[in-house]
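>>> Next input, structure requested:
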Amino acid sequence: MRHPTPHPRLLLRPLTSAHTYRRWAYLVIGGALLTPYAVAALVLATLITDHTTAPPIPTHILALLTALAAVAATAYLPGTRHAQTLLARALLQGPLTNTPHPTPTWRTTTRTSAWLCLHLTLGMAACLLTMTALTEAALLAATPLTPTTATIAQGPLTLTGHHPLTPTQRLLGPLLGLALLTALIYTLALTGHLLARTAPHLLGPSPTDLLAAAHARAHTLAERNRIARELHDSLGHALSVVTLQAATAARLLDTDPHFARQALTHIADQARTATADLDHALGVLREDTTTPRTPPPDLTHLPHLAQATHHTGTPLTCHITGDPARVPALLSRETYRITQEALTNALRHAPTAPPALHLDITPGALTLTLTNPLTPAHRTRRPHPRGGHGITGMQERARLLGGTLTARPHHDTWHLTLHLTWKEHP
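Reported below is the predicted structural model:
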């Protein structure tokens, strides 16, 4: 089986990608951070190994172990993990950029220690490699201009040998320098790529943090959807009522001025109600507002809603049995919104048809029923199997409350039924 040949652009991408040079800078920063640790550890290791009678541990090994121990201990300083995470996100980028911040625990601190040791060790190696390779590449590039061998590499790394340069070596020197520089860039690009892939495991969140972030995001989305439903139901109803009342007032302004004045008064009332609902929704969104300034309406406001609907010119019949004050606050508010959206749909689709609203409240349960005659256009229209956005929103509200809501045509009448239950406290 033949494997596809890599595209030349993919092979050249490490040379032109900004990621390569940002990660190179990140490695150099790690080497610079390790320098004071290494110098201090080397001095300490020299003092120890010079005054011991036992077979000494090589000084550079002891210095390296001492420096790494000090680097690992740095992770326990406040703010170290946060600073390392910000630096890695800015320069390494990669998968770490899209992960949430982890919760500080001893496990995350241990992983930070491992990351610091890895970052600073690779950074020091990258610094040494960079200094050596850049100097060697510059000397190779200058071979056509130098009469003798000029190199800082020793042993097998001496690319031009130790003898006087031949004409061929003088011509090949710049090419060898370019090849060495290219190899350096590819090596550091690969090191930076592997470091970026490792970062989420050591600096990123744990599975517990990811689960908590997912729960927080789900809660945020649920809250946004709830506010969207609030605005849809309250403002949608207010605008529908205002539209009908304004049209009625304009039509009866000359023939029935008294009714027109009443309609304009109710338009003002609906505008104030809509403003209060908007103020409540914005109060939930504001981070500096602990509680909404205007309490949302509930079932105790149902007579006012019925009266506002009646003043649009739509004869609404409203019957309430039981005490709305006995309904739990959350269920009362959500039932009011469902009723508001149901009346909005009735006014929008059949403004002249007389709807009938029945609310039956018993200990531990309520049943809301809204019926209105279908217009001839709606009788012949084939209903959508899933309804519109308003019905979907009402069903979502009912489902979140543990209840049921059905909305469907039956003969020449549209029926909407909501049933909710709750546990009565003794």
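
>>> rest of the way, CA atoms for contacts and neighbours
Will do.

>>> Gln262 should be in a helix, yeah?
Yes - counting by DSSP: H, G, I helix; E, B strand; the rest coil, Gln262 falls inside a helix.

>>> Against Leu302, how distant is it?
Relative to Leu302, Gln262 is positioned 20 Å away (criterion: CA to CA, to the nearest Å).

>>> Kindly report the same for Leu343.
Distance check for Leu343 against Leu302: by CA to CA, it reads 11 Å.

>>> who's in contact with Thr421?
Neighbouring residues of Thr421 by CA atoms under 8 Å, 6 or more residues apart in numbering: 364-366, 402-403.

>>> Kindly report the same for Thr135.
Applying CA under 8 Å, 6+ apart, we find Thr135 in contact with Ile152.

>>> Quick check: it vs Leu180, distance?
10 Å.

>>> Output the longest helix belonging to this protein.
The helix of greatest length in the chain, counted in residues with DSSP state H as the criterion, is given as helix 207-252.

>>> secondary structure class for Leu416?
Three-state assignment for Leu416 (three-state DSSP): strand.

>>> Please identify the helix or strand for the residue lying closest to it once chain neighbours are set aside.
With CA to CA, 6 or more residues apart in numbering as the measure, Ala407 is the residue that lies nearest to Leu416, at 4.2 Å, once sequence neighbours are left out. Using DSSP states H and E, Ala407 sits within strand 404-410.

>>> so how far is that strand off the chain centroid?
Relative to the chain's own centre, strand 404-410 is displaced by 37 Å; criterion: CA atoms, centre = their mean, to the nearest Å.

>>> Another sequence for comparison is provided below:
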Amino acid sequence: MIIATRLLGRTARLRWVHLVLGGAALMPYFLLGTVIVGAATGGANVYGSLPLQLASFACALPIAAVSALFPIARPLSVAAARALCGVDPAALADGPARSRAARVRTAGWFTLHIGVGGVISGMTLALPPFAITLVVLPFVAALRDSRLGLPLTDGRAVLFAPPLGLAALLALVCCAVGCGALLARWAPVLLGPTPADRLAAAEQRATELAVRNRLARELHDSVGHALSAVTLQASAARRVFDSDPAFVREALAAIEETTRRTVGELDAVLGLLRQGDDEAAAVAGPGLTGLDGLLSRTGVKVAYTADGDLAAVPELVSREAYRIVQEGLSNALRHGGAAPVALRIAVGGEEVEIVMENPLPTTARVVRPGGGRGLRGIAERAALLGGHAQAGPQDGRWRLSARFPLTEKPANEPGGAR
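Coordinates of the predicted model:
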């Protein structure tokens, strides 16, 4: 049963079809080869001579190899191999062959495919009629009396014809299975990714990861800050609900405005997720000139000082600086509660400096399990801009500082997940 499955199972049948397709692809090259051989032999009848046919076959293979050097040949070969050869799809390369090594390997595969496929296709066309004739020879007198040129048409010798016919069919099947397995073994070698393909794929994965990390930071900073502010406002309103209705109304208005703004930012980022990587890489957002609105809704008193022209800061730097301030305020709200925050942004020379300070909490506050990723996100943003950031206790206060150049310069996104 196992042998029958290997010889006639679905994989074997698909590989046989793949070989026959190779033989069909050989025909234009073979016809061109017959023209060349016919011209070289002074117009001899190529189809009436087996040696000349073999010579035409030999001429066809190098012509086919040259035609397979075009980059488009690899995607076509890979598609056929994935569908019919029964190999791991991941072991084969995607896209056209760009490098010289990839084109040469594709040419080798194509030549092997049509060469072996041409032989198996010829056997598939010729052997079954011959084998069937041998099988029925003892039972059909007309075949024995015809001039077939067979040595088994007389006497007891005719009894050997059916076994020989069945053996010919079995040999055809075994040859097809063996050649199909040969192609399946060589497909990953000749159609697999080259070092250049692996490098291109790694760069593509790094780019996609960088885009996802950037969008993750946008969501973390925007939504995380909003939730911290809403939590603080709701907590304060609950404590004075009966004694200070005016404050409760102000807190609810701040919660409404914060959530409305955050839903808008969330929709914008989710919209980018539905677009291509190029659009997602250019995530838009508020900049330093929008800090007044952020500080008015943050739910904590902020002593804000700005030195220099914030409007002159380039868009990318301004947007990243805004997110750094936003995340710093979120950390202050999360750990310091309603303690006042001192914020200073200085734009001068060729750099931007952000300094944020708030008192250390006198009692331990409950934060979400596992901590957050905000400080790492701040460091990543500063590094993206070619600068640095640090945060920690200093002189009895919590101090966050970030410094980076004004000039927009491309940099690789940090690859770590946030």
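
>>> got a list of what the residue nearest to Leu416 of the first structure touches?
With contacts taken as CA under 8 Å, 6+ apart, Ala407 of the first structure has the following neighbours: 391, 414-417.

>>> Out of Leu343 and Leu302 of the first structure, name the residue with the larger neighbour count.
Leu343 (27 against 19; other CA atoms under 10 Å).

>>> That one: what's it in contact with?
Here Leu343 of the first structure is in contact with 237, 309 (criterion: CA under 8 Å, 6+ apart).

>>> ok, now how distant is the corresponding residue of the second structure for it from Leu295 of the second structure?
Matched by TM-score structural alignment, Leu343 of the first structure corresponds to Leu329 in the second structure. Going from Leu329 of the second structure to Leu295 of the second structure by CA to CA gives 9 Å.

>>> mind listing the strands for the second structure?
Shown for the second structure, the strands assigned by DSSP state E span residues 302-307, 341-348, 351-359, 388-394, 397-405.

>>> check the fit of the second one onto the first structure and give the mean distance.
For strand 341-348 of the second structure, the mean deviation from the first structure after alignment is 2.2 Å (mean CA distance after the TM-score superposition for the first structure).

>>> how about that strand, which residues of the first structure does it hit?
Using TM-score structural alignment, the match for strand 341-348 of the second structure in the first structure runs over residues 355-362.

>>> Spatially nearest residue to Gly26 of the first structure (excluding sequence neighbours)?
One correction, residue 26 of the first structure is Tyr, not Gly. By the measure of CA to CA, 6+ apart, the closest residue to Tyr26 of the first structure outside its immediate chain neighbours is Leu91, 6.1 Å from it.

>>> how about stretch 286-296 of the second structure, which residues of the first structure does it hit?
With TM-score structural alignment as the criterion, stretch 286-296 of the second structure aligns to 297-307.

>>> Start and end of that stretch, how far apart?
The distance separating the two terminal residues of stretch 297-307 of the first structure, taken as CA to CA, comes to 15 Å.

>>> Show me how to select, in PyMOL, the buried members of the contacts of Thr421 of the first structure.
The PyMOL selection below is limited to those of the contacts of Thr421 of the first structure classed as buried (16 or more other CA atoms under 10 Å):
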select buried, resi 366+403
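
>>> what residues are up against the aligned partner of Glu265 of the second structure in the first structure?
The equivalent of Glu265 of the second structure in the first structure is Asp277 (alignment by TM-score structural alignment). Contacts were defined as CA under 8 Å, 6+ apart; by that measure Asp277 of the first structure touches 231, 234-235, 294, 296.

>>> Does the residue nearest to Tyr26 of the first structure touch Arg23 like I think?
Yes - counting by CA atoms under 8 Å, Leu91 of the first structure touches Arg23, with 5.7 Å between them.

>>> and the gap between the residue nearest to Ala353 of the first structure when sequence neighbours are not counted and Ala350 of the first structure?
The shortest distance from Ala353 of the first structure to any residue other than its chain neighbours is 5.8 Å, reached at Pro373 (CA to CA, 6+ apart). Shown here: Pro373 of the first structure relative to Ala350 of the first structure, a distance of 8 Å by CA to CA.

>>> Next: Thr421 of the first structure.
Going from Thr421 of the first structure to Ala350 of the first structure by CA to CA gives 30 Å.

>>> residue contacts, Tyr304 of the second structure?
Contact partners of Tyr304 of the second structure, counting by CA under 8 Å, 6+ apart, are 342-344.

>>> Among these, which one has the most neighbours?
Neighbour counts for these peak at Leu343, which has 20 neighbours (criterion: other CA under 10 Å).

>>> which residues are common contacts for Leu91 and Arg23 of the first structure?
Between them, Leu91 of the first structure and Arg23 share no neighbouring residue, with contact defined by CA under 8 Å, 6+ apart.

>>> Compare those two (neighbour count), which wins?
For Leu91 of the first structure versus Arg23, neighbours defined as other CA under 10 Å are more numerous around Arg23 (24 against 21).

>>> what do we get in the first structure for Leu14 of the second structure?
In the superposition onto the first structure, Leu14 of the second structure corresponds to Arg22 when matched by TM-score structural alignment.
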